[in-house]
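**Student:** following is a predicted model, sequence given first.
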Amino acid sequence: MRNLYQMKNIERLSAGNDAHRRLIDSYTFIAAAEGRGELSIDGVRMLVDSGTVLFCNPGRMIEYRAAPGSGLLLDLISFRMFASPGQEAQPAGQAAYDERRSPWLPDGKLCPESPYRIGMLVKELRAIRSSDAGAEPFRQEMLLYELLHLLASGRRPDSETDIRPSRKGIELAIDYMHKHYREEISRDLLAQMTGFHPRFFSMLFKRETGYSFSDYLARIRIDRAKEQLLLTGGSLNDIARNVGYADGFYLSRKFKQVVGVSPTGYVREPKKIVVYDLVGHLLALGIKPLGASYNQGLRSLALLREELAGTPDVGYTSVEPMLQLKPELIIATDWLDRGMIEQLHKIAPTLVFHSGDPFERFKSLADILNRRREAEAFIARYEEKGERARAELNGLIGPDETAAVYEIWADCLWVMCESYGRGVYNLYKTLGFTPPAKVKRDVLDIGRPKKITLEELPDYAADHMFISVYPANGGAESAGKVMESAIWKQLPAVRRNRVYAIELDMIHSVDVLSLEKQLEIQTQLLKSALR
């Protein structure tokens, strides 16, 4: 198999003492141009300084920071790779080369044979990219091929001759601290493990990282404590033991030294939050997110457009758009792809909520964010509106009348449940409707929507039918055919004018703020039809 390579980009990153994160979406070489610091690839940490060269495959998350008192400049050279399986295996009419995404070289440090020449190639590539490369259309590709040849043929740093013994020992100590921070870790233990005298170990650690051993370990433990303070709601004593401290008093003192505020103060501080799906939960607590996303696109939250004005949509399939926002907390649902959730955990403490009662999720979130008072005020307001709606509908709806929500797709119909929005929660929990027997048994009790055919619809039909249309792939055309069918026209709700059309953008979301606004829409639809 032969490979072709195409230059994608070369850029320079600078870092201070704060951590920066970046999603690597192409094959990338990373060359440290100046300074020193620490860089991790998917959690594997390495010390870097001027002249260090690393390789990173696509789909990796890198985190980098400079050592205290030092800046750090990194050049990232990204490229695409195209592989040919051979002409004999190539179907007729198919492109001869396909883009490759699988791992090429192992992630991590390289030991090239010609570091000086590599530095010159990187400088020349940067110069070409920053100017008009039209005068030398092939020069960039020639430099790239030479650079790849030098780097790909370089050795991996798997022996003490490849890395200074001091650097290798300190990296072993750092790796051990990150994996065993819950346990008792002493300077003497790490010195013995790395083969240095304790005082010499302390000097080397400070030289290589910019931190004393004890300060570096404290940073690891306090970072883990931050996550547990936000995600677990555990006691200070429990969290202290979980991160390697004797008790909550000592954790509190250390926390204030490192962070500048007490653990309680940290929890109460407003956080920079990015939220996926549960946007209205945050807004109902009086918190505007730093960035947000929704599984149908943020624009589809029609009822929340005013509250979300100016909030960036971070998308639903990549963490890249939200990395520059540098969130301190991420709130998501299990509707997200598992790989996406794993990437979010690498960026900031991430709360993942599962399907269930929207108000129970809302109260749990309020407790975590110390917004119980705001949650109680919102719930009281919602319940008051529910009482008012029931009073307005009193006498218009019989005590045994049923209701359900349906959605028409291109090739089927769906009977909806509470955890998938569409105002279902309001109908049963707030307005007091009864579900049809088969809807209760096959949908609500199971907690999942049910896909049905038009022929099955009479078995699931209700006295009051709320209908939305999923427009993709011909849903609107299908809705027209459904409503022209004899089966549809014979439904009691259709014959009695008890069918209510609802726009998907208005009714889709299941967050509590949307439910409050949907309640008003549903009440008005019922009143208009029944009076």
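**Tutor:** Yes, it's here. Numbering: from 1, shown residues only.

**Student:** CA only for contacts and neighbour counts going forward, please
**Tutor:** Noted.

**Student:** now for the helix or strand containing residue 28, which elements pack on it?
**Tutor:** Using DSSP states H and E, residue 28 sits within strand 27-41. If contacts are counted by 3 or more CA pairs under 8 Å, 6 or more residues apart in numbering; DSSP states H and E, strand 27-41 sits against strand 44-49, strand 53-56, strand 60-66, strand 72-84.

**Student:** deepest in the core, which of the ones you listed is it.
**Tutor:** Of all the helices and strands packed on strand 27-41, strand 53-56 has the most neighbours on average by mean count of other CA atoms under 10 Å, namely a mean of 24.

**Student:** what helices or strands is that one leaning on?
**Tutor:** Using 3+ CA pairs under 8 Å, 6+ apart, the elements in contact with strand 53-56 are strand 27-41, strand 108-110.

**Student:** out of those, which is closest to residue 488?
**Tutor:** Proximity to residue 488 (CA to CA) singles out strand 27-41 among the helices and strands packed on strand 53-56, at 55.6 Å.

**Student:** now do the strand holding residue 28: everything it contacts.
**Tutor:** The contact list for strand 27-41 (CA atoms under 8 Å, 6 or more residues apart in numbering) reads 45-58, 60-67, 70-81, 107-108, 209.

**Student:** structure two is appended below for comparative analysis:
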Amino acid sequence: MVNWKDHSLLWNQAMIQVMDVRYNKMESKEQLRGYRLPSSAFIYSMYGSAQVWLDGNVNIVSRFHILHGGKGTHLDIEAEEEFAYFLILYKAALPQLCRRELQLLLERVHPFQLQYAFAPQYPIDLLDKAKQMLKEWEHSEALEKLHVKILFYQFVYDLLRQMYRQGIEASKPDLAAQVIRYLNDHYRETISLDSMAELLNYSPQYLSRKFKELTGRSPIDFLIRLRIDKAQELLVTTEATLQEVAASVGYPDLFYFSRMFKKYVGTAPGHYKKSMLIKEKVHDPANEGLKSSIVNRALQRYIDSGNENHYQYREGGEQLMFRKKKLSMAATVLLCAALLLSACGAGNTGNGGTSVPSPSQQSISEQAPAQTPAAAETTRSYTDTQGNVVDIPVHPKRIVMQGNIAGDFWALGIEPVGLDHRFIEGKETLYKQNNPAEDIGFPTNFEKVLSLDPDVIMLGYMMEKQYEEASKIAPVVVFDQAMPLKERLPVIADLIGKKEEAAQWLADYDRQAKAMWQDLLAQGKVKDGETAVVLIYYWDKSMYLMKKGGLADLLYQADGLKMDPAVEALHPLGDSPYISVTEEVMHDQLIGDHLFVLYPSNEDAKATFDELLKTPLWSALPQVKNNKVYFVDTKLNYTDALTSEQLLDELPKLIAQ
């Protein structure tokens, strides 16, 4: 039952703004289709008869009938004979500082969004006020606009009084049906929760909460599933490219479309199309009737200007309402039948009841993959080293890794699908038991990454805008690849679901390293308390002292060689892990019983390094005189687990030479 006391209270407290007053005349059999009310509105028929649909619910209207619909209501009219009516558009809102009780009452009752249609007992007074409003509205002076507002209040007062006396029941619009209809009509466009809430005259929070109560999912989730459903149809029934399909369902960004598609369907769009085409090789007559919807039909919209005066237009620019002549009686019968079926599917709006989704709406819900408890357990929330919170698979299968620690994955029995091959070139012997992943290039080629269909992308370092680009394809996790192996491997293992394997690998590594140093001590190759220093040499003759990472980490283990206090006191400039060394200061910085030299095994580096070996400064180094210099290929200086294992095997051989 309508509580007229509540309605009167809200009308009395609301700030009212008349947005437009129009008079429209339609010829016999003329149609108005797809007009969405830009604000709350009264429709008052002057003469003639027509069928009028409010959100798909049909009303048979003759002279002196009044209809009301809220902002966002979908209006269709079909004139049975010449039909004339007034359209009075208005906006109502409570003052911002009104009592909380009124705000709650507005959410519960919202008289400005109600839908109703009836024939008043005393229509002439209402007709006179509508005519006066139209006459005054045609003047631009502020005084006449004030008079329109006064007349509007009188119109509403008389209308509500007659509704009360006649026992007219108003019904709340089916919010879920309104949203679903809007999304079906506009899924190709950019849509946000805020824009839908504004269109339907609700707060975003209320719209989202009520829609989820009625459908079990959020409006945006419903939109995504609807778009993916449409995309699946296009992929199977057209020859459109992935970019064309993406754009036609509202995703101009192909990377983001592919990520959404995979999330909801379980496979990339290209793979889906191929698999479905294989299935469709068996002739199915039912598929012959499917038509492509990739070409946008003409959509009707309204302009929302700063003063909130709204005008309908077609894509060609024609203002006011879009009309078209009825082509045939058969077309009308089919159209009416479709609309009546839609109305039945949308549910009865009487008594504020909620609706049952139409068959087309149900198919959307049923075809979209539901988030079952079992499915929910396949992902988890993860916070990376940059503070980004992202949902990642519990056990990712297709990993793209940007960085130089691929050996961490291989040591744990995981084969990435994409890597930067710069970091594995020339290491065929090191990775001979593995099948290197495809090359993602440098800078990272994200089209290539997209083609690999990853379920997670791991970034050991980041370049400008890379996180944004990668996030359009798959969940992205950022980590610091420069962390020491013992700190980094548990992080990697946690990401890929290999915690136990990582713990076991580290325990085995420590045991083997300890055994190696004990063997070297027993053989007399090193002595207890001896020191070591690490120099890295580049082809351009630049030299750096290394205190950590790769080879240094293994040398300076608890059971290994020590770092001289003079070397320990040296510190790099800035964030660099390296300390610059020149020929002039070699004797002051390269202090240690053993000198380990890292240099690239290429011709340029070898040529310049040979020049250094011939200098008196080099020959005078204590380690050179004592034959305690060891040359190590820089390929063995990576900090990943697999390289560390290889270095563990090679180091005793180097020292024994």
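**Tutor:** Yes, it's here. Every value quoted in this text rests on a predicted model; they were computed, and no experiment measured them.

**Student:** quick one: TM-score?
**Tutor:** TM-score for the superposed chains, counting by TM-score structural alignment, normalised by the length of structure 1: 0.52, backed by 331 aligned residues with a CA RMSD of 4.7 Å.

**Student:** would a markdown table of the helices and strands packed on strand 27-41 of structure 1 with distance to residue 457 of structure 1 be doable?
**Tutor:** Below are these laid out as a markdown table (distance: least, CA to CA, whole Å):
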| stretch | distance to residue 457 of structure 1 |
| --- | --- |
| strand 44-49 | 55 |
| strand 53-56 | 54 |
| strand 60-66 | 48 |
| strand 72-84 | 51 |
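
**Student:** which of those strands sits closest to residue 227 of structure 1?
**Tutor:** Among those, strand 60-66 sits nearest to residue 227 of structure 1 (CA to CA), with 17.4 Å.

**Student:** angle of that closest one against strand 44-49?
**Tutor:** For strand 60-66 of structure 1 against strand 44-49, the angle by axes from the mean of the first three to the mean of the last three CA atoms, to 10 degrees is 40 degrees.

**Student:** how far does strand 60-66 of structure 1 sit from the chain's center?
**Tutor:** Put simply, strand 60-66 of structure 1 sits 17 Å off its chain's centre (CA atoms, centre = their mean, to the nearest Å).

**Student:** tell me which other helices or strands it touches.
**Tutor:** strand 2-15, strand 20-24, strand 27-41.

**Student:** repeat the analysis, applying 7 Å as the threshold.
**Tutor:** Where contact means 3 or more CA pairs under 7 Å, 6 or more residues apart in numbering; DSSP states H and E, strand 60-66 of structure 1 is packed against strand 20-24, strand 27-41.

**Student:** can you say which of those strands is nearest to residue 498 of structure 1?
**Tutor:** Nearest to residue 498 of structure 1, of all those, is strand 20-24, at 51.5 Å by CA to CA.

**Student:** what's the matching range in structure 2 for that closest one?
**Tutor:** Using TM-score structural alignment, none of the residues of structure 2 align to strand 20-24 of structure 1.

**Student:** what is that strand packed up against?
**Tutor:** Applying 3+ CA pairs under 7 Å, 6+ apart, we find strand 20-24 of structure 1 packed against strand 60-66, helix 320-323.

**Student:** JSON lines please, covering these and showing distance to residue 232 of structure 1.
**Tutor:** Output for these, formatted as JSON lines (distance: least, CA to CA, whole Å):
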{"stretch": "strand 60-66", "distance to residue 232 of structure 1": "25"}
{"stretch": "helix 320-323", "distance to residue 232 of structure 1": "24"}
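
**Student:** how much space separates residue 333 of structure 1 from residue 357 of structure 1?
**Tutor:** 13 Å (CA to CA, to the nearest Å).

**Student:** and residue 329 of structure 1, what pairs with it in structure 2?
**Tutor:** Residue 329 of structure 1 maps onto residue 456 in structure 2, by TM-score structural alignment.

**Student:** its match contacts residue 473, correct?
**Tutor:** No - contact between residue 456 of structure 2 and residue 473 fails when scored by CA atoms under 7 Å: they sit 8.7 Å apart.

**Student:** between these two, which one's more packed in?
**Tutor:** Just comparing residue 456 of structure 2 and residue 473: by other CA atoms under 10 Å the higher neighbour count belongs to residue 473, 27 against 24.

**Student:** alright, calling it a day.
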